[in-house]
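*Asks:* Fold the stuff below for me.
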Amino acid sequence: MEPSDTGSSPARFRLTVDDEVFDVAYDPEQPGACHYTRRTGPAPGYGFTSRRSDHAGSTTAEHVTAIRSFLDMVDPTTGYIKDDDSGR
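*Replies:* Presented below is the predicted three-dimensional model:
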């Protein structure tokens, strides 16, 4: 799928973002929820869930944005979300 797609995405598909592969799946029991599972990198199987408050499906471009935000939080060595070292 191309990031420029503007329509809602299929219920399940695979998406490559910045050379990382993710399985994307909408959750039919949670309207607007989408599960992202990483298939490449140092922690395959690790991922995240996002949910839209309007319960709508996301566009491919919105999926790409969500995955990039996740990857920005992930330690590239471990593949897991970095610890907060700020002491808060």
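*Asks:* Every contact and neighbour count from this point should use C-alpha atoms.
*Replies:* Fine.
*Asks:* ranges for the strands of this protein?
*Replies:* Per DSSP state E, the chain carries strands over the ranges 12-17, 20-26, 33-38, 47-51.
*Asks:* give the contact list for the residue nearest to residue 12 when sequence neighbours are not counted.
*Replies:* Distances taken as CA to CA, 6 or more residues apart in numbering place residue 25 nearest to residue 12, at 4.4 Å, with adjacent residues excluded. If you count contacts by CA atoms under 8 Å, 6 or more residues apart in numbering, residue 25 has them with 11-13, 34-36.
*Asks:* Tabulate these in TSV, adding columns for neighbour count and distance to residue 78.
*Replies:* Below are the contacts of residue 25 laid out as TSV (neighbours: other CA atoms under 10 Å; distance: CA to CA, whole Å):
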residue	neighbour count	distance to residue 78
11	12	29
12	13	27
13	13	25
34	21	24
35	16	21
36	24	18
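*Asks:* Also this sequence, please, to line up against the first:
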Amino acid sequence: MELTVDGERFTVTRRAGSPGVYDFDWKSGPNTGYGFMTAVHGGASLERTALEEAARGFLREVDPATGYLAE
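*Replies:* Sure thing, here's the model as predicted:
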């Protein structure tokens, strides 16, 4: 699934063999192949709005100078 959040593009995929786990590839980010994952307890599916919120949370934590999560 393609997802655009606050002008940033992500490709979101459900991780094969891991119910409830989603991988986010940050397509518009400055670092190729960088992204994050999120998981739901019990393997439930996430709705699009929950995926968008996960992406927003990630973006809030990114250091704009490096494009990586702030330490």
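*Asks:* Please work out the TM-score for the two chains.
*Replies:* Remark: TM-score between the superposed chains equals 0.93 [TM-score structural alignment, normalised by the length of the second structure]; 71 aligned residues with a CA RMSD of 0.9 Å.
*Asks:* sorry, back to before: could you tell me which of the contacts of residue 25 of the first structure remain contacts in the second structure?
*Replies:* Checking the contacts of residue 25 of the first structure against the second structure (both residues aligned by TM-score structural alignment, their matches' CA atoms under 8 Å), the contacts still present are 13, 34-36.
*Asks:* counterpart of the residue nearest to residue 12 of the first structure in the second structure?
*Replies:* By TM-score structural alignment, residue 25 of the first structure lines up with residue 13 in the second structure.
*Asks:* Now do that match against residue 26 of the second structure, distance only.
*Replies:* Remark: distance between residue 13 of the second structure and residue 26 of the second structure (CA to CA, to the nearest Å) = 12 Å.
*Asks:* Ok, residue 9 of the second structure next?
*Replies:* According to CA to CA, residue 9 of the second structure stands 6 Å off from residue 26 of the second structure.
*Asks:* Between these two, which has more neighbouring residues?
*Replies:* Between residue 9 of the second structure and residue 26, residue 26 has the larger neighbour count (other CA atoms under 10 Å), namely 22 against 17.
*Asks:* I'd assumed residue 4 was in contact with the more buried one.
*Replies:* No: if you go by CA atoms under 8 Å, residue 26 of the second structure and residue 4 don't touch, sitting 9.9 Å apart.
*Asks:* Give me the common contacts of these two.
*Replies:* What both residue 26 of the second structure and residue 4 touch, as defined by CA under 8 Å, 6+ apart, is the set residue 10.
*Asks:* Now do the same contact list for the spatially most central residue of the second structure.
*Replies:* With distances taken as CA atoms, centre = their mean, residue 24 lies nearest the centre of the second structure, 3.5 Å away. Residues near residue 24 of the second structure by CA under 8 Å, 6+ apart: 10-13, 35-37, 55.
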